[in-house]
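Q: Sequence first, predicted model second:
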Amino acid sequence: MTAAALRALHHGPDLPLVLPGPWDAGSAKVFADAGFPALATPSAGIAASLGYEDGSTPTEEMFAAVTRIVRAVDIPVSADVEAGYGLSAKELVGRLADAGAVGCNLEDSDHATGVLREPEAQADWLARVRAEAGDGLVINARIDTFLRGVEGAEEAIRRGRLYAEAGADCVYPILAPPPLLSDIAAAVGIPVNAVVTPDGPSPRELGALGASRVTFGPGLQRRAMGAVQEMAEHLQKELQGNG
C-alpha cells in the first residue's frame, strides 16, 4: 500500500482515522481482518513483545518486527521509529522503505534523558527526512512537551507549526489534555494525532475534540497481555485444584 493511500485517510470523511497498534504479525492480521484501514506500530508495544524496555529495542530488531507486520497485511502501516535511532535521514528513509512502512512517527525528545530537542533542530531533521522521502512517507511528528512536563499549548503549537513547515503530515502532541486538541489543530493547520489512554476519552470522543487521527501507543498490547495473565492464573488454579 502507498503513502498516498495513508495520507488520504487523514482527510477522508470517516474521521477520526483510528489506527490500532499491532506489536507482531499475528496482532496485525487480526486488526486488518477486523476491517481497520491502516495500522500504526507502537515502539513500546513491540519492545515489550520482544522482551525489551521501551526505548531499548535494538534498531535491527525493531525494523525486523516492522517488516513482519507489514508482510502480514495488505493495508498501509506506519512505524514508530522513536527519534530515528541515530540514523541519517537517508538511512532512515531507506530502512523504512525496505521494511515496507509508508509512514512513521518521529519524536522530539530522547528516551534515555527525557530532554526535549530544540524545535528548530527537530524541524531541520524532519525537513531532511521529507526531502529524502518525497511524498513517499507520511510523517507524524510527535511533540513531547506534555510528556516532559511543559504545561499549556503554547510550546506545543510553536513546535507544531515548525514541524508542519518542515513537511510533517501530522503532529502528535502526546498526552495533550483533550480540551486543548481543537486549539492545537486550529493553530497548527495539519491533522492532529491523539492517543487513547485508559481513563481518557474514546476514539470517537477524541475526534469530536479535534483529533483527526487516533492511536493507542502500547495500550492494546498491554490489554492483550492482561488477558494472557488472566488465562495463566486460571490455568494455575485449575492445576492446583486437580493436584
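A: That came through, no problem.

Q: going forward, measure contacts and count neighbours with C-alpha atoms only.
A: OK.

Q: what about the strands in the protein?
A: Remark: strands assigned in the chain by DSSP state E are 17-18, 39-40, 77-80, 103-107, 138-143, 170-173, 193-195, 213-215.

Q: any chance of these in a markdown table, with mean neighbour count and distance to residue 9 too?
A: Listed next are the strands of the chain as a markdown table, based on neighbours: other Cα atoms under 10 Å; distance: least, Cα to Cα, whole Å:
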| stretch | mean neighbour count | distance to residue 9 |
| --- | --- | --- |
| strand 17-18 | 25 | 7 |
| strand 39-40 | 26 | 11 |
| strand 77-80 | 29 | 12 |
| strand 103-107 | 25 | 12 |
| strand 138-143 | 27 | 11 |
| strand 170-173 | 27 | 12 |
| strand 193-195 | 27 | 13 |
| strand 213-215 | 24 | 9 |
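
Q: what comes up buried for stretch 145-153?
A: Of the residues in stretch 145-153, those buried by neighbour count under the rule 16 or more other Cα atoms under 10 Å are 145, 146, 153.

Q: Give me the distance between the first one and residue 168.
A: In this structure, residue 145 lies at 17 Å from residue 168, with Cα to Cα, to the nearest Å as the measure.

Q: re earlier: of all the strands of the chain, which one is nearest residue 227?
A: Residue 227 lies closest to strand 213-215 among the strands of the chain, at 20.5 Å (Cα to Cα).

Q: if we can go back for a sec, reformat the strands of the chain as a markdown table; add distance to residue 158.
A: Shown next, in a markdown table, are these (distance: least, Cα to Cα, whole Å):
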| stretch | distance to residue 158 |
| --- | --- |
| strand 17-18 | 24 |
| strand 39-40 | 25 |
| strand 77-80 | 23 |
| strand 103-107 | 15 |
| strand 138-143 | 10 |
| strand 170-173 | 11 |
| strand 193-195 | 16 |
| strand 213-215 | 20 |
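
Q: what about versus this one:
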Amino acid sequence: MSKVDVFRALHRRREPGDPLVLPGPWDAVSARVFVKAGFPALATPSAGIASSLGYEDGATPADEMFAAVARISRAVDVPVSADVEGGYGLAPKELVERLLEAGAVGCNLEDSSGGVLKDPHEHAEWLAEVRYAAGDRLFVNARVDTFEYGDGNPERAIERAALYVAAGADCIYPIGAPADVLPLLRSGIQGPINVYGTLDGGGPTPTELGELGATRVTFGPGLLRWAALALEGMSGELRKRM
C-alpha cells in the first residue's frame, strides 16, 4: 500500500472520541521525535516552518517551504502532509509536482489571501484543477477560513465546504471554529473534518474534539511554541550553571 493510501485509510472509520492526531513537525529532528512517540502520520505547519526558518507566518518563500517539507519527508517513513498556504501562486500542475517531489502525500490549501476570503466558487474551481492534476496521489485538505476572516457564520462555512467537497477535496478544515459549533459543522459537512487543537490545557482535548465531530486534529505551530517554552526553561537552567 502506498503512503497516500495509508494516509487516506487513517481517516476512515474513525470512532467518536478517537480522531487522527497529526503532530506538526518543523524540521527533521521534531519529525523523528513524533514518529518515535508512535504517531502514524504528520502534518507540517506553515507557521511553524516559517518560524523555524526566521520568517513571519505567510512570508516563507516557496522554494524554502518545499525544501523544508522535503527534509521532513526524507527523515521519516510515515506519511507527511504539507501546509502550503494558498499555493504560492503556482499553477495547479506545478503545485502538485512540487508537493510530490518533496515527498508529501497531502496538502493544506487555504481559501483566503492576506486575511481576505477568496470567492468560494473561484476557489472551488482552482481546487478542482488541483484535484485533476493530482489524481489520487494527494490527499487534499481544504481550509475554510470563515471563522478566521469571515463573519463566523457556520452556515457560510458549510456552504463553502460543500463547494470544495464537490471540487474533490478529501477533507475540510474550518480553522478557528468554536468547539460548540463542531456538531453543527459535522452534520452539514460531508467527509472528514480537520479541527485545530490547543496545547495550553484551556481547550478541549483531542478526544473531546473527536466526540464533537473532528475526524482529525492538528496543532499548527503549537508544538513548536511548546518546544520553545521548554527550551527557555533549559536555557535558564544552563545560565544558573555558568
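A: That came in fine, so what should we check first? Small disclaimer: the values here were computed from a predicted structure and weren't measured.

Q: After superposition, what's the TM-score here?
A: After superposition, the two chains reach a TM-score (TM-score structural alignment, normalised by the length of the second structure) of 0.95; 237 aligned residues with a Cα RMSD of 1.1 Å.

Q: one step back: and which of the buried residues of stretch 145-153 of the first structure is nearest residue 128 of the first structure?
A: Distances from residue 128 of the first structure to these, taken as Cα to Cα, are shortest for residue 145 (22.2 Å).

Q: you'd agree the closest one is up against residue 116?
A: Yes - with contact defined as Cα atoms under 8 Å, residue 145 of the first structure reaches residue 116; the gap is 7.4 Å.

Q: mean shift between the helix of greatest length in the second structure and the first structure?
A: For the second structure, the helix that runs over the most residues, judged by DSSP state H, is helix 222-240. Following superposition, helix 222-240 of the second structure is found to deviate from the first structure by 1.1 Å on average (mean Cα distance after the TM-score superposition for the first structure).

Q: For that helix, grab the matching residue range in the first structure.
A: Across the first structure, the stretch matching helix 222-240 of the second structure (TM-score structural alignment) is residues 219-237.

Q: Distance from the chain centre to that stretch, please.
A: 24 Å (Cα atoms, centre = their mean, to the nearest Å).

Q: List the buried residues in it.
A: 219, 220, 221.

Q: Can you tell me what sits against it?
A: The contact list for stretch 219-237 of the first structure, computed with Cα atoms under 8 Å, 6 or more residues apart in numbering, reads 20, 21, 22, 23, 45, 196, 197, 198.

Q: ditto for stretch 195-210 of the first structure
A: By Cα under 8 Å, 6+ apart, stretch 195-210 of the first structure touches 15-16, 18, 174-175, 178-179, 181-183, 185, 192, 194, 213-217, 219.

Q: try stretch 79-87 of the second structure
A: Against stretch 79-87 of the second structure from outside (Cα under 8 Å, 6+ apart): 3-4, 6-7, 40-46, 58, 65, 69, 72-73, 95, 99, 103-113, 139.

Q: go on, stretch 176-189 of the second structure?
A: In contact with stretch 176-189 of the second structure (Cα under 8 Å, 6+ apart) are residues 145, 147-148, 152, 154, 157-158, 161-162, 172, 193, 195-196, 204, 209, 212-214.

Q: tell me which residues of that stretch are tucked away?
A: 176, 177, 179, 182, 185, 186, 188, 189.

Q: Return the residue of the second structure aligned against residue 195 of the first structure.
A: Residue 195 of the first structure maps onto residue 196 in the second structure, with residues paired by TM-score structural alignment.

Q: For the second structure, which segments count as helices?
A: Going by DSSP H, the second structure shows helices at 3-11, 28-36, 46-53, 62-75, 92-101, 120-134, 146-149, 154-166, 182-188, 206-212, 222-240.

Q: so the third one corresponds to what in the first structure?
A: It stands for helix 46-53 of the second structure. Matched against the first structure by TM-score structural alignment, helix 46-53 of the second structure falls on residues 43-50.

Q: what's the average distance of that stretch to the second structure?
A: Following the fit onto the second structure, the mean deviation recorded for stretch 43-50 of the first structure is 0.5 Å by mean Cα distance after the TM-score superposition for the first structure.

Q: Ok, stretch 123-132 of the first structure next?
A: Overlaying the second structure shows stretch 123-132 of the first structure at a mean distance of 0.4 Å from the equivalent residues (mean Cα distance after the TM-score superposition for the first structure).

Q: What lies in contact with that stretch?
A: Applying Cα under 8 Å, 6+ apart, the external contacts of stretch 123-132 of the first structure come out as 89-90, 92-93, 137, 139, 141, 162-163, 165-168.
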